[in-house]
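S.K.: Take a look and give me a structure for this.
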Amino acid sequence: MKKLSLLLASVLLVSSLTVACSANNSQGSEKQSGKTESSSKNESASVLVGIKGPLLSLDPANYRDRLTESVLRNVFDGLVTADEKGVIRPAIAESWENTSPTEWVFKLRKDVKFHDGTALKAEDVKFTFDRILKENGIDGKTSPRKGLLEGVKEVQVVNDYTVKFVLSSPWPILITMLPLQQIIPKAYAEKVGDKGLAEKPIGAGPFKLVKAKLDERIEMVRFDDYYGGAPKIKNLAFDVIPEASSRVGALKTGEVQRIHDLSASLAKTLISDPAVDVKTVEGTRVYMLEMNVQKPPFDNIKVRQAMNHAINMDIIIDKILYNYATRLAGPMLSNAFALDTSLKPYEYNPAKAKELLAEAGYPKGFQVVIDSDANNKEVAEAVAAQLRDSGVEASTRVWDPGVLKPMLLKGERQMFMGDWGNSTLDPFDFLNPKFITKDRGNYSMYSNPRVDELLKQGSQEIDNEKRKAIYKEAQQIIYKDAPWVFGFSKKEVEAGVKALQGWNPTPDGSLYMSKVSVGK
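M.R.: Predicted structure coming up:
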């Protein structure tokens, strides 16, 4: 904490010596004599945000990590963006048209500049996407984000401010996936190479990167020529503070002004603090227990259904999550596209669970280890206690995610208490990786040929009503097969000091800071 205080003090000192720059460009330049005390304060203000972990990369095409994306969204912009309700809005692209089932045309704004002052044009867009789509296109490796562009065949330059996306087959969710891809300058990237770009990236977002140590601090400064209007604050930094209680402590002492990823219990302790605002929004991450369906005892459908009856998710949501969560009947979020609302949560019924276990050949239960990371430890322990009441000898083990993931992908674990994001709210971005046979997030080892067929159909069907029918059938099969103990979605809970204004948590956890100001 002392280190953070000294760093903050140094930033504020430098900021106070900096000549004030113009305020929000979208509102026009104010005359010096017309500035208020508040606007003058904001022009040199510094804001620090406490984040839970390190960034994986500064290269916007070389990671698959929500936290990294949440921070880098302040440096880079995409063709389109999603607002706080998930609605797609123009960004670098001012308009677009789906000219045929396999072609989309985007018109670019003509006032967008990169942080080095160069104009953003169609060649930059094409270069950005070519780099992601090309096998081994980034320092000899394939972009981890290529899977987010599954339906894209190529990007073509029509003219300086028009690009065309050509799809390999109809892919109705292209526009939904594009906020996840951030545009970089071709000339700069070619000059410095992949390693140079990752060390000193240049984007077209509201803040310019100053310097970064991925596991400690990422420092930025306002980009006055941002096409969306210059941010109101001058300096922005993200400090890595892994322990949630330490982030709360840093907020209370004023060492940081905003923190994210609050647990329900910590949120309760802050609500009564008059110096702090606690804000929530419905999240886009599903929490569940995945069972390895390829190994006993979870290769038996009755055992998997018994697990759903043996666990009281409502009690967990009430007593552990303090109702900062929403119960899910099946695999999908409660506000996702094509949700099958006819599905109802499995009834908590320990007697039914024991009956099913006996029918499956486990009248005396069995032993199981529930694996989790630190963030899901408390829920995993509550689940284990409930399972013991149903005759299942359950214990828990907490892992580092980097160690556990390879074992999950190899099918080496029994039961996993985990989570998976679905920021687009589209089934393609969630059901496909979690349930298609041997896909990248299928930790339950689930394999059903009909589900594979349906999910592939759904990713290509352009008629929304037909897509809904396809995905509803898939949900019904998954619900009955029960490869998971279906769980819940958490609210995104964040906190900030009262003086920090213009911020709100977003469903996908993005830490947007371009509209933030500092009041009294």
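S.K.: contacts and neighbour counts: CA atoms only from here.
M.R.: Noted.
S.K.: Check the offset of the longest helix seen in the chain from the chain's centre.
M.R.: Taking residue count as the measure and DSSP state H as the definition, the longest helix of the chain comes out as helix 464-481. What separates the centre of helix 464-481 from the centre of its chain is 24 Å, taken as CA atoms, centre = their mean, to the nearest Å.
S.K.: Isn't K121 up against D160?
M.R.: Yes. K121 is in contact with D160 according to CA atoms under 8 Å; the separation is 5.5 Å.
S.K.: To check against the first, give me the structure of this:
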Amino acid sequence: MANGLVILQSQVGLTDPHVVNDNADSLNILNNLFEPLVQRTRDGFRPCLARSWHVGEDARTWEFALRAGVKFHDGTTLTAEDVVASLERARSPDVGGVLGTEGLFHGYLGAAVIAIVDRHAVRLVTAEPMADVLDLIASIPILPAAAMGAVLENPVGSGPYRLHDDAGRTVTMVAHGDHWQSRPPAFDRLAWKVESNPAQRLRQLQLGEADIVTGVSHEMGLCMEADERTRLRTAPSNVCTVFMCNLLQGVCTDTRVRQALNYGFDQSLLIDRVTHGSALPLAGPLTVKHTGHDPAVAPYPHDPGKARALLAEAGWSQGMSLVLDVPLELPDEAVELASFLAQQYAHIGIETEIATHADRPVYAQQVKAKAIHDACCFDSSPISTFRALREKFHGGLKGPWWLGYGNESLDRNLNLAQATVDPDRRRQLYRSAYRTLHADAPWIYLYNQLDRWGLSPRLADWQPTVDGLIFIA
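M.R.: From the prediction side, this is the model:
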């Protein structure tokens, strides 16, 4: 393409923009077609379709002032009616989800009042304080109200590119000439193509037939770094790869056992062997990209002696049995992780059984139903600290991925954060929660995987978005 880009992914295809989905290949495409009211940055949020916003001291009342003159791909102009219709559709209980995310926006915004203030302003009043509501708003694309009935057949957004053709294995976009930023995108056309073979993705990049490739393995990355025809971009993901412990029943109800499970394996060796060094060690349930992550908290060191002492203190001096649930994909290395832990735990008197699950959607529902053994492998992906901590650890709420953790002090901390408008104070509250969750060890903390992209030389300065997606402006 003379002034176009070719992007190779393992899958392409248009998905419903209001279905909660953490598949990067799908989100990359949506990210260039649609826009939300606000966009996440490394330091917070910036205006997008909303030129400004205000939240009341009650942390419940939000008003969004819309940009004037924003044109959708069909030529219609953005109004408050479009925003309300989009928020209403996103929070509808009838909108599905992927891998257990159905009903997510309904759970947070189902009881909120969404109203038109005037043609260019919208008010959102949540049922309870929700100081992090922008975490949700940034994930809801705005569509024309009239286009809601055909979001897949005829997707209409306001992003820098509009859909030209969906041919199954290739999705083509062309520049949106009336984009509100008043300057044309850097490229006239984007072609998103399916190439499931990683070696072929690399080969096409080397031959100049592609400009961005996703899903770059460790081996592919080494080839790219040694080849002047390619560039490698690496960045931390927002995914925590962990084993979530069953705190409702079984051996992991004892904090000392969970701490022993964290002391009982060599985290650095695991990262080297399983990811070839392509990950950062976790010390808690948040990555370096999350608000509230505390770099002063060190990961659990490998200390078999301390692990054995904790197990003995918990009444397991003569040995203990552990059953780990693992899916066969997402994370794809789950079985390898469980096998590594089993080998390491044998040295501290733990006999480990591995239960594998071939159907990933069923596995997600099983975890959501709390129907697991002692611990289950999971890749926790929300970049929202508010969502990650509320859905997984708040004992009063018992969210979708909560597995029995109970700490009234942490619940009060999270409730206070939810009602605290000041972002710096809220960050400190989340840091306090992070330190508590490090010490209580409701999860076996493994790593934060690094994402990789292959680039052509003309995109040497390209960077992913803060949530690890492709966006071409």
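S.K.: TM-score for this pair?
M.R.: A TM-score of 0.86 describes the superposed chains when it is computed by TM-score structural alignment, normalised by the length of structure 2; 459 aligned residues with a CA RMSD of 3.0 Å.
S.K.: still on that earlier bit, settle it for me: which of K121 and D160 of structure 1 has more neighbours?
M.R.: Looking at K121 of structure 1 and D160 with other CA atoms under 10 Å, you find the greater number of neighbours at K121, namely 23 against 14.
S.K.: Matching the more buried one against structure 2, which residue comes up?
M.R.: When structure 2 is aligned by TM-score structural alignment, K121 of structure 1 is paired with T79.
S.K.: for the stretch 101-250 of structure 2, what spans make up the helices?
M.R.: Secondary structure of the stretch 101-250 of structure 2 by DSSP state H, counting those that start in this stretch: the helices cover 104-109, 133-137, 198-206, 218-225.
S.K.: How many residues are close by the closest residue in space to G110 of structure 2 that isn't next to it in sequence?
M.R.: Nearest residue to G110 of structure 2 in three dimensions, chain neighbours excluded: R91, at 6.1 Å (CA to CA, 6 or more residues apart in numbering). R91 of structure 2 is surrounded by 22 other residues when neighbours are defined as other CA under 10 Å.
S.K.: Would you convert the helices of the stretch 101-250 of structure 2 into TSV that also reports distance to L248 of structure 2 and mean neighbour count?
M.R.: What follows is those, written out as TSV (distance: least, CA to CA, whole Å; neighbours: other CA atoms under 10 Å):
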stretch	distance to L248 of structure 2	mean neighbour count
helix 104-109	23	20
helix 133-137	29	19
helix 198-206	41	19
helix 218-225	38	16
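S.K.: Next one: the alignment partner in structure 1 of T214 of structure 2 relative to R285 of structure 1, how far apart?
M.R.: Structural alignment places T214 of structure 2 opposite H260 in structure 1 (criterion: TM-score structural alignment). When distances are taken as CA to CA, to the nearest Å, H260 of structure 1 and R285 of structure 1 turn out to be 15 Å apart.
S.K.: Check D318 of structure 1 too.
M.R.: Where R285 of structure 1 is concerned, D318 of structure 1 sits at a distance of 18 Å (CA to CA).
S.K.: out of those two, which sits in the more crowded spot?
M.R.: Legend: neighbour count by other CA under 10 Å for D318 of structure 1 and R285, higher for R285 (23 against 12).
S.K.: Find the residue closest to the more buried one in space, skipping its chain neighbours.
M.R.: Excluding its sequence neighbours, the residue lying closest to R285 of structure 1 (CA to CA, 6+ apart) is G421, at 4.1 Å.
S.K.: Next: F127 of structure 1.
M.R.: The spatially closest residue to F127 of structure 1, leaving aside those adjacent along the chain, is K186, at 5.9 Å (CA to CA, 6+ apart).
S.K.: residue contacts, the one you found?
M.R.: Residues touching K186 of structure 1, when contacts are defined by CA atoms under 8 Å, 6 or more residues apart in numbering, comprise 123-124, 127-128.
S.K.: List the contacts of the residue most central in space within structure 1.
M.R.: Centrality entry for structure 1: nearest residue to the mean C-alpha point is R66, 3.7 Å, by CA atoms, centre = their mean. Contact partners of R66 of structure 1, counting by CA under 8 Å, 6+ apart, are 508-510.
S.K.: Would you quantify the distance from it to W484 of structure 1?
M.R.: Taking CA to CA as the measure, R66 of structure 1 and W484 of structure 1 are separated by 23 Å.
S.K.: What about G75 of structure 2, how many residues nearby?
M.R.: Neighbouring residues of G75 of structure 2 were enumerated by other CA under 10 Å; the total is 11.
S.K.: so it, which of the three states?
M.R.: Under the three-state scheme (DSSP: H, G, I helix; E, B strand; the rest coil), the conformation of G75 of structure 2 reads as coil.
S.K.: any idea how far it is from V83 of structure 2?
M.R.: As it turns out, when the distance is counted by CA to CA, G75 of structure 2 lies 16 Å from V83 of structure 2.
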